[in-house]
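Visitor: Only the shape, not the letters, is given here:
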């Protein structure tokens, strides 16, 4: 891996050196995270049983939607911080951080209040399509309320990640997630040893641990390295909020489309097909997600690096980086094909009694490969804030996703694979359109101001 990265990422440039450092750190961290996530699946299935595990996956994915409802403030903050850092404007950076924390706190409180009221009138057994003959033995309303509360707090605390990302330190974000996963894994072992199967305990463990970890990260960093950015009520600024939201709203609408494509898939499988079929989908998603994770590690430093490079008009570095990432992507295509060939064997070793249809694995591999290619270009477009076309295509995809999913999975009887096909079709902006946008922007960049492109 060292030889590959040395070949594709130059160390002569300080920006590249920082990217390489974060990539190496992230690989070590993600290696642990992958092992933990792979271990969590069979352990949690053993503890809860397949049906309860499928229900937990569906609840977790649905309530996790709150992470998308920051009106794009997280991504907008990331870009604005990267610009402020590039120009050495630390006072402006502190204003952006304070404004974002206060705004997200108010939004999170309001969203939780609405959910707490609405939750009283939701029959979760009906919503999750749980057959009458299956007895859960637990109040799903109480479970969802507790999880939503944890997610609401996490909603605010995870803004610290935007500062890490804006400062081109994605490895620290990965490290925080890894620590949380390790504690969750330890907690599952404790539950298996001392407690009977309980959705509530798993839900509280999985949603509460990240909150505790992020709380510690916030306290430590705002009393040490990020003292200059410590959120203060007196630093709230409406004009700064407008600056962030002008870009953030576009990111928000893109996030909504991603929510539909990714977050609703377990829900659609549960309702169109069966809650049990969420499990094989999740296994294939996590298996090929290892490949996505590896490619994302390499890509992660480039978003904010592109923001800085574009602000300084270092077009040569941008073009060189994109070309090298495309070459690297070709290696991942080969890795994806190999993973597909070995998938049934790996599943048998990993989760034993759970059967994953080959069609699900094939469709998941195609989705992952195309998505990785598109993200090479989307990363640059996100970094420079050129996301209008991505927003429009995302909204169009959001409209057609549900009927396409029903058509392929039910009408054409393709099952879970049909929903993955629908997701792939609705995500074609990245591999088909984004490359042409990037080429157009870079061709104009040297003679046209950034705000005119």
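Guide: Perfect, thanks for sending it. Because the structure is predicted, anything quoted here is derived from the model rather than measured.

Visitor: contacts and neighbour counts: CA atoms only from here.
Guide: Will do.

Visitor: which residues does the nearest residue to residue 56 once chain neighbours are set aside contact?
Guide: With C-alpha to C-alpha, 6 or more residues apart in numbering as the criterion, residue 56 has its nearest non-adjacent residue at 6.9 Å, and that residue is residue 199. Shown in contact with residue 199 (C-alpha atoms under 8 Å, 6 or more residues apart in numbering): 48, 52, 56, 138, 143.

Visitor: ok, now how distant is residue 199 from residue 45?
Guide: Using C-alpha to C-alpha, to the nearest Å, residue 199 is found at 11 Å from residue 45.

Visitor: Which helix or strand contains residue 420?
Guide: Using DSSP states H and E, residue 420 sits in helix 416-425.

Visitor: Now do the helix or strand just after that helix: which elements does it pack against?
Guide: Using DSSP H and E, the helix or strand that follows helix 416-425 in sequence is helix 429-432. Packing partners of helix 429-432 (3 or more C-alpha pairs under 8 Å, 6 or more residues apart in numbering; DSSP states H and E): helix 358-384, helix 388-406.

Visitor: before we go on, here's another structure to hold up against the first:
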């Protein structure tokens, strides 16, 4: 994930006067590895685990796709896809605290400071849970006055289901925001393999729940709710397992949260929040643009191949995100040679991960969808554009990881500030003139003109700051 980060500094909140300092059990901290070969072996094992878990996760939507499309119909499936796009647009609901927490935990892990880590974790859970619950209450209070059918351009039977589908999907997403913090803790303490397995399990849990609802003849909204509940339930189990067995000394408690800790996490995640907001708005605008210009049936034709390609992008994310704390360790030791070598290797690996399956989808995807799905979706031009889009993101992602570890955020922010309006205008004119296949091509052109140059500049600036000993505060 393209997350802004500050220097690896420790800023633990002091105890209030009269507060009892609780003695916590110290789990054995993971010793930071200093040698390049050891880091390489860890990285390879994490990549292999990510590939395996992502392969399992990718099978679930592929299996559910023909079942849900036939059960919902094109209009309701398009409505569901448009609502999921809105949940992607509010991916900033944790206010940037999640990745800010991962940043603050990195030096705690290095120094073995369990008490400071637990204060940060408790502050993060308290603040994010408060925001998520308040947002849920506000959503349900205002549900009756929001014109849901107009928002998603839903007509007929889909218009009657628009409000309920939106409430179910958005509520599940908001409740899952604080529950997903456990993955940040696992990444910070370099338990990446376990985190990947839990994420795959969360996706897999939706399969039996959804199939059971379909075979039981339940209404489509019950099927949607069962799919949304899978990751939610697994994150609850992961939280209990992680803080109950794996890292009991880090278990959060409201008593350990502090105003200073919350302010620290909010300040660290502020720029990340802005970057995430811009990314979410730009990358999730496609279904809404297509819905208003071409109708909900066209959203389905676009969303099916887009979801398939998105699995490749998620794999690239799982491959590159664990490198972020490793770059932090390397920057702290001045190991610029290892960083450059790793960035080159991760760029090649990320592109290959997308290029090989994307080529097969471009060549044979139209025939696959025609034989597999009950309604026509996608075309070769659309899939070629989606392939270009994900290959471009895969090539840039490793450089973002270095910037995140070094706290170089402003170049990313500038790039996405330019990308958002340019890509939106390009998609609007492109889809209106050339159809839905124009959306990914417009995104690629805007990305190459705005984000790629700033990503290269930010990467060089991060390494130059480390080489010259420059330390820039956030």
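Guide: Cool, the structure landed. Not measured: the values here are computed from a predicted model.

Visitor: TM-score for these two?
Guide: TM-score for the superposed chains, counting by TM-score structural alignment, normalised by the length of the first structure: 0.89, backed by 439 aligned residues with a C-alpha RMSD of 2.4 Å.

Visitor: picking up where we left off before, which residues touch the helix holding residue 420 of the first structure?
Guide: Applying C-alpha under 8 Å, 6+ apart, the contact partners of helix 416-425 of the first structure are 261-262, 265, 269, 273, 277, 281, 359-360, 363-364, 366-367, 401, 404-409.

Visitor: Could you find the counterpart of residue 265 of the second structure in the first structure?
Guide: Using TM-score structural alignment, the partner of residue 265 of the second structure in the first structure is residue 244.

Visitor: residues contacting the closest residue to its match other than its chain neighbours?
Guide: Using C-alpha to C-alpha, 6+ apart and skipping the chain neighbours, the partner closest in space to residue 244 of the first structure is residue 76 (5.0 Å). Applying C-alpha under 8 Å, 6+ apart, we find residue 76 of the first structure in contact with 244, 245, 247, 248, 251.

Visitor: ok, now with 6 Å
Guide: Residues near residue 76 of the first structure by C-alpha atoms under 6 Å, 6 or more residues apart in numbering: 244, 247, 248.

Visitor: could I get the residues you listed as a markdown table with neighbour count?
Guide: Shown next, in a markdown table, are the contacts of residue 76 of the first structure (neighbours: other C-alpha atoms under 10 Å):
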| residue | neighbour count |
| --- | --- |
| 244 | 25 |
| 247 | 23 |
| 248 | 24 |
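
Visitor: Which member of these is positioned nearest residue 130 of the first structure?
Guide: residue 248 (37.3 Å; C-alpha to C-alpha).

Visitor: Quickly find the element holding the closest one.
Guide: Residue 248 of the first structure is part of helix 238-258, with elements assigned from DSSP H and E.

Visitor: can you tell me the mean distance of that helix from the second structure after alignment?
Guide: Compared with the second structure after the fit, helix 238-258 of the first structure shows a mean deviation of 1.6 Å (mean C-alpha distance after the TM-score superposition for the first structure).

Visitor: what's that helix packed up against?
Guide: Counting contacts by 3 or more C-alpha pairs under 6 Å, 6 or more residues apart in numbering; DSSP states H and E, helix 238-258 of the first structure is packed against helix 73-86, helix 388-406.

Visitor: can you list these in a markdown table and add distance to residue 214 of the first structure?
Guide: As requested, these are exported to a markdown table (distance: least, C-alpha to C-alpha, whole Å):
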| stretch | distance to residue 214 of the first structure |
| --- | --- |
| helix 73-86 | 15 |
| helix 388-406 | 30 |
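
Visitor: Of those, flag the one that's most buried.
Guide: The highest mean neighbour count among those, using mean count of other C-alpha atoms under 10 Å, belongs to helix 73-86: a mean of 26.

Visitor: Which positions in the second structure sit opposite that helix in the alignment?
Guide: Against the second structure, helix 73-86 of the first structure falls on residues 97-110 (TM-score structural alignment).

Visitor: Same question for stretch 311-319 of the first structure.
Guide: Alignment of stretch 311-319 of the first structure against the second structure: residues 332-340, by TM-score structural alignment.

Visitor: Buried ones in the matching stretch, by neighbour count?
Guide: For stretch 332-340 of the second structure, the neighbour count (16 or more other C-alpha atoms under 10 Å) marks 335, 336, 338, 339 as buried.

Visitor: from those residues, which is closest to residue 199 of the second structure?
Guide: residue 339 (27.5 Å).

Visitor: need the contact list for the residue mapped onto residue 230 of the first structure from the second structure.
Guide: Aligned by TM-score structural alignment, residue 230 of the first structure pairs with residue 251 of the second structure. Counting by C-alpha under 6 Å, 6+ apart, residue 251 of the second structure makes contact with residue 243.

Visitor: Equivalent analysis for the one 5 residues further on, please.
Guide: Counting by C-alpha under 6 Å, 6+ apart, residue 256 of the second structure touches 119, 122.

Visitor: Next one: it from residue 123 of the second structure, what distance?
Guide: Distance of residue 256 of the second structure to residue 123 of the second structure, given as C-alpha to C-alpha: 7 Å.

Visitor: And residue 116 of the second structure, by the same measure?
Guide: Counting by C-alpha to C-alpha, the gap between residue 116 of the second structure and residue 123 of the second structure amounts to 11 Å.
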